[in-house]
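Novice: Pasting a predicted model and its sequence here:
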Amino acid sequence: MQKWTKTITSPVRIAFLVFDDFSNLCMANCLEPLRAANAVTHHHMFDWRILTLDGSPARTSSGIQIVPHGELRSMTSCDYLFVHASYGHTGHDTRPTRQALRAAAARAVTVIGLDAGPWLLASSGLLRGRRATVHWDMLTAFSERFLDVEVVRARYLRDGPVMTCAGALSALDMVLDLVSAHLGEAARLDVEDQFIKDPPRTDGTGPGDPLVSRALDLMRDHVERPLSLPALAHRLSCQPRTLDRHFRRSLGAPPGTVYRHLRLSTARKMLEGTGLGVAEIALRCGYESPAALARAVRDRFGATPSALRKRTL
């Protein structure tokens, strides 16, 4: 079961190695959740650099030129090394590339192959004896080429220090799971709200919990006048204890904790993004008084409503 909140003391260090004709949608689905996690927590939780083999600009599959932060050999130790290739991956599969990947993998805690990136990882010997996936258009060719890899049709997989991801939409799910692993489900839920995305999947690969999804929709629709747990369960045609069990299994917290988090996240957005007074925001977020909201905000965010507002001025 995922923890609802977690604390990290230093940024998670990430390196993105990109090859020409990589998918910018896949890249965006990795970077934007990390950016959003930094934004919603107001802390620099994730730090990343974009690299190419030789430090030269790379071109995306849609023709956009990307200027990297540096070359791969300048990469210091990191928590995650994302290897991102898409179209024309066989042209990148050279002896120098394989040597560079093996050297870089030794400086990373976890190596992640995106889209066609697993092909380069397998060719470099980094997937030998492991389970892996790749973009599904390449599954047959991949399995025929790399007999020492157990090929699985999956959105993404982890096997020891290596992860493989099938493509752009899978990348979003994978990175959201990384946000949850490092910051907890509360941060993940806030990031998902930035993308209007369904709640977390219960196992990282399957469909989300329908009961939790419907409950979250009801909670968001009733921020101003919060529903009691029995009333919420009644609308969902289930027992309160059933709802509690589903929330704890899927989100790592009871419904009341999640509900308060959603209301306070809404209050913070209003404090930081509108000119509404604290009394009006308290009313819109279901608090009986400005003082009650102020106490809740201070307990949750460690700052007064006025201090949160000043952050955006």
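Specialist: Yep, it's here.

Novice: CA only for contacts and neighbour counts going forward, please
Specialist: Fine.

Novice: Show me where the stretch 151-300 of the chain has its helices.
Specialist: Counting by DSSP state H, counting those that start in this stretch, the stretch 151-300 of the chain has helices at residues 168-183, 185-195, 210-221, 229-235, 240-251, 255-273, 278-284, 290-301.

Novice: Relative to residue 66, which of those helices is closest?
Specialist: Set against residue 66 and scored by C-alpha to C-alpha, the helices of the stretch 151-300 of the chain come closest in helix 168-183, at 17.9 Å.

Novice: by contact count, what packs against the closest one?
Specialist: Secondary-structure packing of helix 168-183 (3 or more C-alpha pairs under 8 Å, 6 or more residues apart in numbering; DSSP states H and E): helix 24-41, strand 156-159, helix 185-195.

Novice: Point out the most buried one among the ones you listed.
Specialist: Ranked by mean neighbour count, the helices and strands packed on helix 168-183 are led by helix 185-195 with a mean of 21 (mean count of other C-alpha atoms under 10 Å).

Novice: and it with helix 168-183, angle?
Specialist: 150 degrees (axes from the mean of the first three to the mean of the last three C-alpha atoms, to 10 degrees).

Novice: the inter-axis angle of helix 185-195 versus helix 24-41?
Specialist: Going by the same axes, to 10 degrees, helix 185-195 makes 120 degrees with helix 24-41.

Novice: Chain neighbours aside, what residue packs nearest to residue 44?
Specialist: residue 38 (5.3 Å; C-alpha to C-alpha, 6 or more residues apart in numbering).

Novice: so that neighbour sits right up against residue 47, yeah?
Specialist: No - contact criterion C-alpha atoms under 8 Å: residue 38 and residue 47 do not qualify, at 9.1 Å.

Novice: neighbours around the closest residue to residue 54 other than its chain neighbours, how many?
Specialist: Nearest residue to residue 54, sequence neighbours excluded (C-alpha to C-alpha, 6+ apart): residue 71, at 4.8 Å. Neighbour count of residue 71, defined by other C-alpha atoms under 10 Å: 16.

Novice: Next up, the contacts around residue 71.
Specialist: 51, 52, 53, 54, 55, 56 (C-alpha atoms under 8 Å, 6 or more residues apart in numbering).

Novice: Take this one as well and set it beside the first:
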Amino acid sequence: MTDTHTTPKPYAFLLLPGFSTLGFSCALDALSLANHHPSKQVFYRWRLLSETGEPVEAYNGVKIATDSALTPLDRGETLVVCAGEHAGKAGSKTLLNWLRREARRGNDFGALSSGTYILALAGLIGGKRVTTHWEYKTALAEMLPDVIMEDTIFSIDGRVFTSAGGAASMDMMLHRLRDDYGADLATWVADQMVYTVPRAHSDAQRMSLQSRPEVRNPKLLLAMQVMENNIEDPLSPEEIGGVVGLSTRQLERLFAKYLSISPKRHYLRIRLEKGRNLLRQTDLTVTNVCIACGFKSLSHFSKNYRAAYGIPPGLEATDGKVLWSDHS
């Protein structure tokens, strides 16, 4: 470990209503544990902020007290925006203006989970490589085409860092800790967390299709990938079978054997899941979501949506705000 008895590196965690306690705790505990190193050096200090200075309620109902309202950041203080459910509703004019002003100080700044969306609303990550929780990636990419979305557990682009949230916050902070003080301290902290194999930023957020035991068949895997890559303009079963080298009947038998579902039903499920994410996470109209998911008519989309989720698609949309439902 590098012996650098310097002033502790400062952090400010901005808590937004509905934030993920898991992601926040994983990030904060990495810094806290570093300060318990046998060297007795204090490596980090931190404070908690909220827009009003009042306690902030997380998605699970736990309220966390904060140290102050939106005060100016100290020189070299790193800002971390912690969000979760209903992140879009937290993007008030006051908050966004504060973020823009503080970003101009030149400090590092980042986000956990849907906090990436708040940074985007403030116009701070245009052209940057960023990540967010996998449920929100498609929605954010459609709304903000100038943002480079990565399907990774965390991303670092210059002084901007973003995390998918949940346990990925721990991976990101261990990476930053290693850059600050060296691999020995980062390894010691990981051991204290009983986290024996920290992940690299390039690791994917979800288990790949290839790794899932139910889809080890190569033709089934290819068929599923074809479906996921053709949502806005769905292919027919005959066209999918042609790509993978199977007849329609053979394709149906393959899905029945491994997934206990027909290809048509699986394809519909994928498209409806995308529709649900778009409705919950963006302010796109139901008609636009219908088109984005490859449905020919609004009535057909609504009928299938109600059958799958028990409510019409219009009830998933919020009053012009973005609805996030992050329980990571």
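Specialist: Looks like it came in fine. All figures in this text were calculated on a predicted structure; none of them were measured in a lab.

Novice: picking up where we left off before, which of the contacts of residue 71 of structure 1 are retained in structure 2?
Specialist: Among these, the contacts conserved in structure 2 (both residues aligned by TM-score structural alignment, their matches' C-alpha atoms under 8 Å) are 51, 52, 53, 54, 55, 56.

Novice: now the residues you listed as JSON lines including distance to residue 186 of structure 1 and neighbour count?
Specialist: Compiled in JSON lines, those are given as follows (distance: C-alpha to C-alpha, whole Å; neighbours: other C-alpha atoms under 10 Å):
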{"residue": "51", "distance to residue 186 of structure 1": "31", "neighbour count": "27"}
{"residue": "52", "distance to residue 186 of structure 1": "34", "neighbour count": "22"}
{"residue": "53", "distance to residue 186 of structure 1": "37", "neighbour count": "20"}
{"residue": "54", "distance to residue 186 of structure 1": "39", "neighbour count": "12"}
{"residue": "55", "distance to residue 186 of structure 1": "37", "neighbour count": "16"}
{"residue": "56", "distance to residue 186 of structure 1": "39", "neighbour count": "14"}
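
Novice: Pick out whichever of those sits closest to residue 181 of structure 1.
Specialist: residue 51 (24.6 Å).

Novice: ok, back up a step: the residue nearest to residue 44 of structure 1 pairs with which position in structure 2?
Specialist: The equivalent of residue 38 of structure 1 in structure 2 is residue 35 (alignment by TM-score structural alignment).

Novice: pretty sure its match contacts residue 44?
Specialist: Yes - under the criterion of C-alpha under 8 Å, residue 35 of structure 2 is in contact with residue 44, at a separation of 6.7 Å.

Novice: quick revisit: the residue nearest to residue 44 of structure 1 and residue 60 of structure 1, how far apart?
Specialist: Distance of residue 38 of structure 1 to residue 60 of structure 1, given as C-alpha to C-alpha, to the nearest Å: 25 Å.

Novice: And for residue 102 of structure 1?
Specialist: For residue 102 of structure 1 relative to residue 60 of structure 1 (C-alpha to C-alpha), the value is 24 Å.

Novice: which residues in structure 2 form strands?
Specialist: Secondary structure of structure 2 (DSSP state E): strands at 9-15, 44-49, 56-57, 63-64, 78-82, 109-112, 129-130, 148-149, 154-157, 160-163.

Novice: need these in a markdown table with distance to residue 94 of structure 2, can you?
Specialist: As requested, the strands of structure 2 are arranged in a markdown table below (distance: least, C-alpha to C-alpha, whole Å):
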| stretch | distance to residue 94 of structure 2 |
| --- | --- |
| strand 9-15 | 14 |
| strand 44-49 | 14 |
| strand 56-57 | 17 |
| strand 63-64 | 21 |
| strand 78-82 | 15 |
| strand 109-112 | 18 |
| strand 129-130 | 24 |
| strand 148-149 | 26 |
| strand 154-157 | 26 |
| strand 160-163 | 21 |
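
Novice: Residue 299 of structure 2 is nearest to which of those strands?
Specialist: strand 148-149 (32.1 Å).

Novice: Give me the contacts around that closest one.
Specialist: 127, 128, 129, 130, 131, 132, 137, 141.

Novice: Which position in structure 1 pairs with the fifth one?
Specialist: Just to be clear, that refers to residue 131 of structure 2. Per TM-score structural alignment, residue 131 of structure 2 is aligned with residue 133.

Novice: what about its match, how many neighbours?
Specialist: With other C-alpha under 10 Å as criterion, residue 133 of structure 1 counts 30.

Novice: Same question for residue 168 of structure 1.
Specialist: Residue 168 of structure 1 has 21 nearby residues by other C-alpha under 10 Å.

Novice: wait, doesn't it sit right on residue 84?
Specialist: No - the criterion here is C-alpha under 8 Å, and residue 168 of structure 1 misses it with residue 84 at 10.8 Å.
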